[in-house]
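Student: prediction below, plus the sequence it came from.
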Amino acid sequence: MNSLRNSVRLVGNLGMDPEVKNFDNNKQLVKFSLATNETYKNDKGERVTETQWHNLIAWGSQAKFIGDYLKKGDEVAIEGKLTNKNWVDKDGNKRYMTEVVVNDFIKLKG
């Protein structure tokens, strides 16, 4: 039941080619964005589509596979967990970011 406490599942399209970073200790990190769409009808009966953008990261063998085989536009289903970051930028402003750390994924189309 603990795995349900912080669990995210998304289906969407990559908004960019994955960016792979290699570290000295042979670790790999991949970063990419994912767009999810929700469609509904408004008060006038018009069909409206809203897009949400998500920042995703993956480590290790997942990072290598994503970097090698996925590209902008590919449709994927992912499962992961939310993480929050904060930092102070060069202008002294506090910045915040929420990322999804990918645990598993399936390429659907692309």
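Tutor: Perfect, thanks for sending it. Numbering: from 1, shown residues only.
Student: make it CA atoms for all contacts and neighbour counts henceforth
Tutor: Noted.
Student: could you find the closest non-adjacent residue to the residue most central in space within the chain?
Tutor: In the chain, the C-alpha nearest the mean C-alpha coordinate belongs to Leu56, at 2.7 Å (Cα atoms, centre = their mean). With Cα to Cα, 6 or more residues apart in numbering as the criterion, Leu56 has its nearest non-adjacent residue at 4.7 Å, and that residue is Val100.
Student: dropping in the other structure now:
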Amino acid sequence: MIDLITLTGGLPRDAELRFTPQGAAVTNFTLANSDNRYDQEQNQWVKTRSMYLDVTIWNEAGNKQNPTPWAEMAANLKKGDQVAVTGKLITRSWETKEGEKRSKVEFNAYRYYTLPTAPQQQPNQAQQQWNNATQQGQTATSGAWSTPPAQSGQQNQEPPF
């Protein structure tokens, strides 16, 4: 059975590097992901649900084939970074001071990969015209958008297929 999965999302806060009493490095961060849908009444994208998952990355100091200090590198992750993590889900259980049993699902990552973020782009001329027309209440059947382009003197030309 293969229990390795990859998840993607953004960090809602900076990653935190800690060390165990034995000196092993471990980095913790939260991975957030949201589903969005377009609400035509509000004329904008809205979040429908969000998921937050705690991620832990340990150094692999004992692994001679891959001595990369993943936990120490992950400590550089900052709020807003988009990442993909590969690892497995685990359940951690504990007992509170009051004797109540608790458990939590976490993600134990072996690797992480930073994802590029899209640069902020200015809308092109056609997009700006469309935005202006829709703000003025025009539709595809009214205003400037309803007038077909001039067809070099040929009226009612049949399609070429």
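Tutor: Cool, got the structure. As the structure is a prediction and not an experimental result, all values here were calculated from the model.
Student: please state their TM-score.
Tutor: Once superposed, chain against chain, the TM-score is 0.81 (TM-score structural alignment, normalised by the length of structure 1); 104 aligned residues with a Cα RMSD of 2.1 Å.
Student: re earlier: map the residue nearest to Leu56 of structure 1 across to structure 2 for me.
Tutor: In structure 2, Val100 of structure 1 lines up with Phe107, judged by TM-score structural alignment.
Student: please determine how far its match is located from Gly80 of structure 2.
Tutor: Distance, Phe107 of structure 2 to Gly80 of structure 2, using Cα to Cα, to the nearest Å: 19 Å.
Student: got it, and Pro21 of structure 2?
Tutor: Distance from Pro21 of structure 2 to Gly80 of structure 2, by Cα to Cα: 30 Å.
Student: higher neighbour count, the two?
Tutor: Gly80 (14 against 7; other Cα atoms under 10 Å).
Student: list the contacts of Thr8 of structure 2.
Tutor: Residues in contact with Thr8 of structure 2 (Cα atoms under 8 Å, 6 or more residues apart in numbering) are 31, 33, 82-85.
Student: likewise for Lys72 of structure 1?
Tutor: 13-18.
Student: which ones among these are found in helices?
Tutor: Applying DSSP state H to the contacts of Lys72 of structure 1, no entry is found in helices.
Student: tell me which residue of structure 1 matches up with Lys88 of structure 2.
Tutor: In structure 1, Lys88 of structure 2 lands on Lys81 (TM-score structural alignment).
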